[in-house]
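> Turn this into a structure:
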Amino acid sequence: MENKEYKNWVCVGDINRADTQFNRGGGTVCLNSPNLWKNYRDSVNEIEPCPRRRSKTFDFLSSPLSENQDRAIPFGN
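All right, here's what the predicted structure looks like:
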């Protein structure tokens, strides 16, 4: 799916991907420039996705279930 309304926007920022910087904001500036967008688009060789943040809510699931029966979450009631 393509969104032509936002096609030529280029945003450059310093979002913080480090866990230690999770609560600290970053800065970003966006420009609507077809030529700049094309230059950036043509220079991309590969994309590295952000790692998924693991919720501490489900950390107990990494241990064997028998150790955590008192904390088990009922599903589908």
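
> alpha carbons only for contacts and neighbour counts from here, please
OK.

> buried ones in stretch 34-42?
residue 37 (16 or more other C-alpha atoms under 10 Å).

> one more to line up against the first:
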Amino acid sequence: MNEYPRFFGDSLQSHYPVIASEIALALRHQQTQIELVASENIVSPAVLEAQGAVLANRYAEGIRCCAASMSIASRHLRSIA
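Predicted coordinates for the structure are as follows:
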């Protein structure tokens, strides 16, 4: 009955591999480097999981291109647009 069978199963990697790669690089950087920026925080995996939970659907615009709002990959957006 689901008209969009892949909608709930597709990953960021399958649609935006460059952005997924940049996120993975940022995670590795955060895990191995010390950032001395007072306004930045490192959150636990539980917080990251909660922020990406279905509760975020309430505020999502539903636009597939909203990945552009991820500042972590903004330097690559021009190359994949």
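
> What does the superposition give as a TM-score?
The TM-score (TM-score structural alignment, normalised by the length of the first structure) is 0.21; 29 aligned residues with a C-alpha RMSD of 3.6 Å.

> Surely residue 37 of the first structure is in contact with residue 9?
Yes. Using C-alpha atoms under 8 Å, residue 37 of the first structure makes contact with residue 9 at a distance of 6.5 Å.

> Residue 13 of the second structure: what's its closest spatial neighbour, skipping adjacent residues?
Once flanking residues are discounted, residue 13 of the second structure sits nearest to residue 20: 5.2 Å by C-alpha to C-alpha, 6 or more residues apart in numbering.

> Verify the stated contact: the one you found with residue 12.
Yes. Residue 20 of the second structure lies in contact with residue 12 (C-alpha under 8 Å); the separation is 6.0 Å.

> Neighbour count for these two, which is higher?
For residue 20 of the second structure and residue 12, the more surrounded residue by other C-alpha atoms under 10 Å is residue 20, and the numbers stand at 16 against 13.

> Tell me the first helix or strand C-terminal of the longest helix seen in the second structure.
Secondary structure of the second structure per DSSP state H: the longest helix is helix 17-32. Helices and strands here follow DSSP states H and E; after helix 17-32 of the second structure, the next one along the chain is helix 45-51.

> buried stuff in that following helix?
In terms of neighbour count (16+ other C-alpha under 10 Å), helix 45-51 of the second structure has no buried residues at all.
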